[in-house]
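Asker: Here is my input; please provide its structure:
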Amino acid sequence: MEISFRGKKVLVTGAGQGIGRGIAEQLWRTGAKVVAVSRTRSHLETLQNEYPSIDIVELDVGDWDKTREVIESLGHFDALVNNAGIGLCQPFLECTPEAFDTTMNINLKSIINVSQVVAKKMIENKTQGAIVNVSSQASKAALMDHTIYSASKAGLDAVTRAMALELGPYGIRVNAVNPTVIMTAMGKIGWADPDKANTMLSKIPLGRFGEVSEVVDAVLYLLSDKASMINGVELPIDGGFLAT
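Answerer: Presented below is the predicted three-dimensional model:
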């Protein structure tokens, strides 16, 4: 199945590294005009050095007003990937208001903000666009020390469904992907401890963690016209973790 985004302009947040970077790179390979957003300039510069035609935007999406101003200035998009996120893990009894506010601001509030700006322009331009939100298996299952993170991703799933309901009549599809542990550079470090890794792996029927490319492929499918009747889903990319 060949997927092409030739002639499409796509915004990817959190595109400096990991899953977001992989999405930006693959969209570029399939012909998209990619605009990559990250708060870390050095990550964006290495991306652009590799793919000079990718436009880069340094932006902290946690700043509501600045984000609206910048995203508005970027013009009209055919598709959006809300990948920017943060994970602050604390035991339930030690959760702090600072961690709660920071996590909700990035993982939930910023996605509503960016999506509002992009979706309004899609509607103005009569674009039957697509939006994919990067959620997590943690929205569906309890994980140790993930109280606030899980709450933010469960909220994101709910926002995804609401967006699908309200934007669907304009021909704009909104879906989420819910990955398990993914072997990004950070993932390899975070799950290097065999005891920690084996506890999680024992709950995944396929017996392994996911690769960035496996999330990228699912996101590109959901963005593409091949998924033209898929709207409001939360797609686990978890090797069966949620099936057990």
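Asker: switch to C-alpha atoms for all contacts and neighbour counts from now on
Answerer: Fine.
Asker: helix, strand or coil for residue 235?
Answerer: Here residue 235 is recorded as strand under DSSP: H, G, I helix; E, B strand; the rest coil.
Asker: so it touches residue 180, yeah?
Answerer: No. Counting by C-alpha atoms under 8 Å, residue 235 sits too far from residue 180 to count as a contact (11.0 Å).
Asker: For those two, indicate the residue with more neighbours.
Answerer: In this view residue 235 and residue 180 are compared by other C-alpha atoms under 10 Å, and residue 180 has more residues nearby, 24 against 18.
Asker: my read: the more buried one touches residue 134, true?
Answerer: No. Here residue 180 lies out of contact with residue 134, judged by C-alpha under 8 Å, at a distance of 11.3 Å.
Asker: what is in contact with the two at once?
Answerer: Residues touching both residue 180 and residue 134 by C-alpha atoms under 8 Å, 6 or more residues apart in numbering: none at all.
Asker: What ranges does the protein have for its helices?
Answerer: 18-29, 41-50, 64-73, 97-104, 110-124, 147-167, 185-190, 194-201, 212-223 (DSSP state H).
Asker: tell me which residues in the first one are buried?
Answerer: Of the residues in helix 18-29, those buried under the neighbour-count criterion (16 or more other C-alpha atoms under 10 Å) are 18, 19, 20, 21, 22, 23, 24, 25, 26, 27, 28.
Asker: Contact partners for the nearest residue to the first one once chain neighbours are set aside?
Answerer: Leaving aside its sequence neighbours, residue 18 sits nearest to residue 184 (C-alpha to C-alpha, 6 or more residues apart in numbering; 5.2 Å). For residue 184, the contacting residues are 18, 19, 211, 212, taking C-alpha under 8 Å, 6+ apart as the criterion.
Asker: Just the closest of the residues you listed to residue 171, please.
Answerer: residue 19 (26.6 Å; C-alpha to C-alpha).
Asker: Test my guess that the closest one contacts residue 212.
Answerer: Yes. Using C-alpha under 8 Å, residue 19 is in contact with residue 212, at 5.6 Å.
Asker: what's the closest of the helices of the chain to residue 241?
Answerer: helix 194-201 (8.8 Å).
Asker: can you pull the buried residues of that closest one?
Answerer: For helix 194-201, by 16+ other C-alpha under 10 Å, it's 197, 200, 201.
Asker: Could you report the distance from the first one to residue 204?
Answerer: Taking C-alpha to C-alpha, to the nearest Å as the measure, residue 197 falls 11 Å from residue 204.
Asker: Relative to residue 224, how far out is residue 230?
Answerer: Residue 230 sits 10 Å away from residue 224, going by C-alpha to C-alpha.
Asker: and for comparison, fold this next one:
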Amino acid sequence: MDFTGKTALVTGAGKGIGRTVATLLAQRGAHVVALSRSQADLDSLAAEIGSGSIVVDLSDAAATRRAAQDAMPADLLVNCAGINILEPFLEMKDESFDLVQAVNVRSAAIVSQVFARDLIARGRKGAIVNVSSISSFVGFGDHAAYCASKAGLDALGRVMARELGPHGIRVNSVNPGITLTDLARVAWEAPDKAGPMMSRTPVGRFAETADVAEVVLFLLSDAAAMVHGIAMPIDGGFRAS
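Answerer: Alright, predicted model coming up:
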């Protein structure tokens, strides 16, 4: 998977899976443009990999569109930005639901639209990977807004695949199980939550960010030229048990 000469735009690149994706892409030749809401995270990433940096609050639709336009041109896109607000369904706040959808779904739609329009205008092919979750398939307690957002992201990806494929733009999703990021630790650090999940995971461990990032890079690469419109679980067999 050699990405020499390619420019890759990665949202949510400051931490977690997005940061690992950005790092691996740079190690394999790509120039990375990183989007994050944290200047400090972007500065430290740039010091490590020489990435371009754009600070943006992805809950702001207009700011998201401007940031995506500033990041063009690019050949590859990874929509990795995501947030979670843990609330029982009966106590879920309207503003919590709206914020999670704005960051997890709407920002991906906006950035992908800008990216795809630019590729089509330049007559270039490309690839998009949306970082979703097994929460798209499984209803986890206290995750109503998050589960809804990831199901929405997968549905968005299917429509994008249908409409962008004829333009030579491949679109796929990856759906990690519990991956050891800061976001996941907040949701799953309690033994009463982690234990049942681990017991249902045949490989006997939770994913590291590199486990997910390697699959993302495969889907971006020419080796996946006929892989299009899928949502790929990366869950250590959780859904098989």
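Asker: And the residue nearest to residue 18 of the first structure, what's its match in the second structure?
Answerer: In the second structure, the residue paired with residue 184 of the first structure according to TM-score structural alignment is residue 181.
Asker: equivalent range in the second structure for stretch 148-155 of the first structure?
Answerer: Using TM-score structural alignment, stretch 148-155 of the first structure pairs with 145-152 in the second structure.
Asker: once the two are aligned, what's the mean deviation for the matching stretch against the first structure?
Answerer: Following the fit onto the first structure, the mean deviation recorded for stretch 145-152 of the second structure is 0.6 Å by mean C-alpha distance after the TM-score superposition for the first structure.
Asker: Pull the contacting residues for whichever residue in the first structure pairs up with residue 227 of the second structure.
Answerer: Under the alignment (TM-score structural alignment), residue 227 of the second structure pairs with residue 230 of the first structure. When contacts are counted by C-alpha under 8 Å, 6+ apart, residue 230 of the first structure touches 173, 175, 222.
Asker: what's the burial count for the last one?
Answerer: Using other C-alpha under 10 Å, residue 222 of the first structure is surrounded by 24 other residues.
Asker: That one reaches residue 175, doesn't it?
Answerer: Yes. Checked against C-alpha under 8 Å, the pair residue 222 of the first structure and residue 175 is within contact range at 7.2 Å.
Asker: Overlap of the contact sets of the two?
Answerer: Common neighbours of residue 222 of the first structure and residue 175 (C-alpha under 8 Å, 6+ apart) are 132, 230.
Asker: Looks like residue 204 of the second structure contacts residue 198 (just checking).
Answerer: Yes. At 6.4 Å, residue 204 of the second structure counts as touching residue 198 under the criterion of C-alpha under 8 Å.
Asker: So which residue is smack in the middle of the second structure?
Answerer: Nearest to the mean C-alpha position of the second structure, by C-alpha atoms, centre = their mean, lies residue 80 at 2.2 Å.
Asker: which ones are touching the equivalent of that residue over in the first structure?
Answerer: Residue 80 of the second structure maps onto residue 83 in the first structure, with residues paired by TM-score structural alignment. Shown in contact with residue 83 of the first structure (C-alpha under 8 Å, 6+ apart): 12, 13, 14, 15, 19, 20, 133, 134.
Asker: Please state the offset of stretch 97-114 of the second structure from the chain centre?
Answerer: Centroid separation between stretch 97-114 of the second structure and its chain, computed with C-alpha atoms, centre = their mean, to the nearest Å, is 11 Å.
Asker: mind checking the end-to-end distance for it?
Answerer: Using C-alpha to C-alpha, the two ends of stretch 97-114 of the second structure sit 25 Å apart.
Asker: So which bit of the first structure is that stretch matched to?
Answerer: Under TM-score structural alignment, stretch 97-114 of the second structure corresponds to residues 100-117 of the first structure.
Asker: Please apply the same query to stretch 198-214 of the second structure.
Answerer: Aligned by TM-score structural alignment, stretch 198-214 of the second structure corresponds to residues 201-217 of the first structure.
Asker: Apart from its chain neighbours, what residue comes closest to residue 52 of the second structure?
Answerer: Nearest residue to residue 52 of the second structure, sequence neighbours excluded (C-alpha to C-alpha, 6+ apart): residue 33, at 4.4 Å.
Asker: In the first structure, what residue corresponds to that neighbour?
Answerer: In the first structure, residue 33 of the second structure lands on residue 35 (TM-score structural alignment).
Asker: Looks like its match contacts residue 16 (just checking).
Answerer: No. Residue 35 of the first structure is beyond contact range of residue 16, at 11.2 Å (criterion: C-alpha under 8 Å).
Asker: Neighbour count for the two, which is higher?
Answerer: More neighbours surround residue 16 than the other of residue 35 of the first structure and residue 16, with 28 against 21 (other C-alpha under 10 Å).
Asker: Correct me if wrong: that one contacts residue 43.
Answerer: Yes. Look at residue 16 of the first structure against residue 43 with C-alpha under 8 Å: they come within range, at 4.7 Å.
Asker: Residue 31 of the second structure - how many residues pack around it?
Answerer: Neighbours around residue 31 of the second structure, by other C-alpha under 10 Å: 22.
Asker: dump the residue contacts of residue 32 of the second structure.
Answerer: Counted by C-alpha under 8 Å, 6+ apart, residue 32 of the second structure has contacts 7, 8, 9, 10, 22, 25, 26, 50, 51, 52.
Asker: Quick one: map the last one onto the first structure.
Answerer: Counting by TM-score structural alignment, residue 52 of the second structure lines up with residue 55 in the first structure.
Asker: and that match, what is it in contact with?
Answerer: Residue 55 of the first structure touches 34, 35, 36, 48, counting by C-alpha under 8 Å, 6+ apart.
Asker: go with 7 Å
Answerer: Going by C-alpha atoms under 7 Å, 6 or more residues apart in numbering, residue 55 of the first structure touches 34, 35, 36.
Asker: swap in residue 139 of the second structure?
Answerer: Residues residue 147 are the ones in contact with residue 139 of the second structure under the rule C-alpha under 7 Å, 6+ apart.
Asker: how much space is there between it and residue 147 of the second structure?
Answerer: From residue 139 of the second structure to residue 147 of the second structure the distance is 7 Å (C-alpha to C-alpha).
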